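Novice: Output the structure for:
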Amino acid sequence: MIQRHTAASSGSGPSFFGRRVWVTGHRGMLGSAMVRSFENENADLLLTARSELDLTDKTAVMSWMRANRPELVFHIGAKVGGIHANSTLPANFLYENLMIQSNVIDGAYQFGVEKLVFVASNCTYPTNAEQPIQEEALLTGPLDDNIRAYAVSKIAGIEMCRAYRKQHGCNFVSIIPPNLYGPGDNYHPQHSHVVAGILRRAHEAKIASAPEFSVWGDGTPRRELLHVDDLASALKYVMLAPTTHDLYNIGSGHDLQISQIATILAEVTGFEGRIVYDTSKPNGTMRKLLDSSRIRSLGWAPRIDEKSGLRGAYADFLSRHPELARNGLASQ
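Specialist: As a prediction, the model looks like this:
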């Protein structure tokens, strides 16, 4: 069953009032944040679970779009995972994302979608890109081998949006975020992203009274973090703004060493032992700081600092995994 969500109207100016807005991947971390962000908008949200609409099935996607006629599309739905998942399942990541993107983007053209915002990834930039990374760095150098397949799929999505803009005049825009964290994250022991993976290991070490927990790599790579609710607000800015570019970085504007992130998460979870670094595991790209001046020029800026955001992420982890929360919220 297609879910529709309508809420009270917000103020004057460009808005989503009465618009049919399709949020793909609405049950994921970012998709859920997008749905939350519409609580003060009188929009007709079109929400389809994977069990109801398989985005890799072109016939099904075209049939759904013909019946529902979305006006605005936030294309968030994708196969995602951390460095372990990407390095061990490259064919899955490449095939599924290419199929999903092709169907949604072409469908948006076929059925006259007014504007589409496609969510890509910072791994699309070359590993040796000059820091902070500007949008023009795309396709100027080699990619990280560990996440190459996923990166290629996302580059294809960006280029597909560009091609439809050029050939058909479609208002399709891509965005590139940094590492996301926040409510709804995936805390899988092997398939999670950096914040969720370290947070879970720190918590498990705490409740086991372990003397230490391990972090992949040597701790020196730097990562820019952005709370998922901040990204949701930025995507709405991009959707409503008269955008003149086809690609926007959306970041916090600063980065932290993995060792710093691990230290903050140890404090947040209440773990008091040692953090050790497993140098037999890959570091990944050493730095991926985004130049977000384009989105800042539209009037957007992040509002959630890492410390409070990570505390909120830990509370979310405990609420979603009560079987792991033997010590409750004592460290909050």
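Novice: For the rest of this, base every contact and every neighbour count on C-alpha atoms.
Specialist: OK.
Novice: What ranges does this protein have for its helices?
Specialist: Assigned by DSSP state H, the chain shows helices spanning 29-37, 58-68, 83-88, 90-110, 148-168, 194-207, 228-240, 258-269, 293-296, 306-320.
Novice: List the buried residues in the fifth one.
Specialist: By neighbour count on 16 or more other Cα atoms under 10 Å, the buried set for helix 148-168 is 148-158, 160-162, 164-165.
Novice: to compare against the first, here's another:
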Amino acid sequence: MNDQLDAEGPGTSIGITPLPAMAGDGWVNCAQGHGHWGRFWAAGLVPVYRDPDGETYVLLHHRGSDTDHGDTWSLLGGARDSSESSAQAALREAVEESDFDPARTRVESVVRDDHGGWAYDTVIVSVDQRMLVHPVEGESLALSWVPLSEVPALNLHPGFAASWPRVRAALDVVRNGERPAAKSAPPGITLPAHPVTGAQVIAREVLDHGAGFTRRELVTFDDGTRAVYEEHVRSQHATDRLLDAYVGRAVGARVPLSHALSPREVYTDYMQGEQSVAGPASLADLAMRGVTETRDGVLLGLHQALTATHGFTPSHLRRGGPAKSDPCR
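Specialist: Sure, this is the predicted structure:
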């Protein structure tokens, strides 16, 4: 352990060794016991266009018959990478799956479908023309600008169908030319922005904590997301938190992702349905309890083998982005 790091005060960035970005391709369980594609959640894009006559259209894609819930209509989108915001992921996936041009888009709002430990973010973007968009071969059967009133009549993907009422309500706000009022932090809110999304903290709630923490708080960001802020007594404990998150997600366990703020400070993405009032046990602790009845338990055992038995540390992770031949891309 580097004791010099423990002497650093909160808020400093000295000594942080950033972990590499990780591709989000992979399955993860939510708190409801469902399997979802996207280790760091997933995001879909809803381009919306209103013509001069007042008709509103949204761009949807017709899924191929050999895909999950094939022959249904849904959104361009897919798994988020660890270093991406929802908007960045949705736009990247749209470009990968079609010849959609993101240059003339404006992000309007994000609608979150939270399953507890996993969420799907629908990113609504406005466009200034109803451009012709073609799918990339093998990604979908077709792409079409669908009048807003006709969407419910389509054979929708079950997840999209379930979230459509909330997405439609958000689209109505966009159609009416309204934009959410900018939120500002009350006096005394001094925690840093989220290191991935750049969202600002607008609310804080003090949480109970054990002897290993100086403080813990549940924070709310101006994009509606939340995280648990932790200031650890020792920098090694903060490193352990980051390692738990990255190795756990790498093997598909349902664990939140943590982000370094300083050698002793961490944001851990808050999972609805998870405990926030007490410091969650580490993956190693859970694995030592022999939790093998569930899919997560098996993966926790793998985590224990990597870390406790084989001494896996962040220094063993390959730095930088994936090679061009990486099959995960």
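Novice: Got a TM-score for the pair?
Specialist: Once the chains are laid over each other, their TM-score by TM-score structural alignment, normalised by the length of the second structure reads 0.26; 152 aligned residues with a Cα RMSD of 6.7 Å.
Novice: quick revisit: and the buried residues of helix 148-168 of the first structure, which two are the farthest apart?
Specialist: Comparing all pairs in the buried residues of helix 148-168 of the first structure by Cα to Cα, the longest separation belongs to 148 and 165, at 25.6 Å.
Novice: quick one on the thing from earlier: residue 277 of the first structure is nearest to which of the helices of the first structure?
Specialist: Nearest of the helices of the first structure to residue 277 of the first structure, taken as Cα to Cα: helix 258-269 at 8.7 Å.
Novice: and the closest one with helix 194-207, angle?
Specialist: With axes from the mean of the first three to the mean of the last three Cα atoms, to 10 degrees applied, the angle from helix 258-269 of the first structure to helix 194-207 works out at 50 degrees.
Novice: how about the nearest residue to residue 163 of the second structure, chain neighbours excluded?
Specialist: Ranked by Cα to Cα, 6 or more residues apart in numbering and with sequence neighbours excluded, the top spatial neighbour of residue 163 of the second structure is residue 113, at 6.8 Å.
Novice: Helix, strand or coil: sort out the one you found for me.
Specialist: What DSSP: H, G, I helix; E, B strand; the rest coil gives for residue 113 of the second structure is strand.
Novice: Please give me every residue in contact with it.
Specialist: For residue 113 of the second structure, the contact set (Cα atoms under 8 Å, 6 or more residues apart in numbering) comprises 119-122, 163.
Novice: any idea which helix is longest in the second structure?
Specialist: helix 158-175.
Novice: Show me which residues of that helix are buried.
Specialist: By 16+ other Cα under 10 Å, the buried positions in helix 158-175 of the second structure come out as 160-161, 164, 167, 170-171, 174-175.
Novice: what's the helix or strand for residue 228 of the second structure?
Specialist: Using DSSP states H and E, residue 228 of the second structure sits within strand 226-232.
Novice: Just list what that strand packs against, helices and strands only.
Specialist: Packed against strand 226-232 of the second structure by the contact rule (3 or more Cα pairs under 8 Å, 6 or more residues apart in numbering; DSSP states H and E) you find strand 213-221, strand 265-269.
Novice: looking at those, which is closest to residue 238 of the second structure?
Specialist: Residue 238 of the second structure sits nearest to strand 265-269 of all these, at 6.6 Å, using Cα to Cα.
Novice: in the very next helix or strand once past that closest one, what counts as buried?
Specialist: Toward the C-terminal end, the helix or strand that comes next after strand 265-269 of the second structure (DSSP H and E) is helix 283-288. Going by neighbour count (16+ other Cα under 10 Å), the buried part of helix 283-288 of the second structure is 283-284, 286-287.
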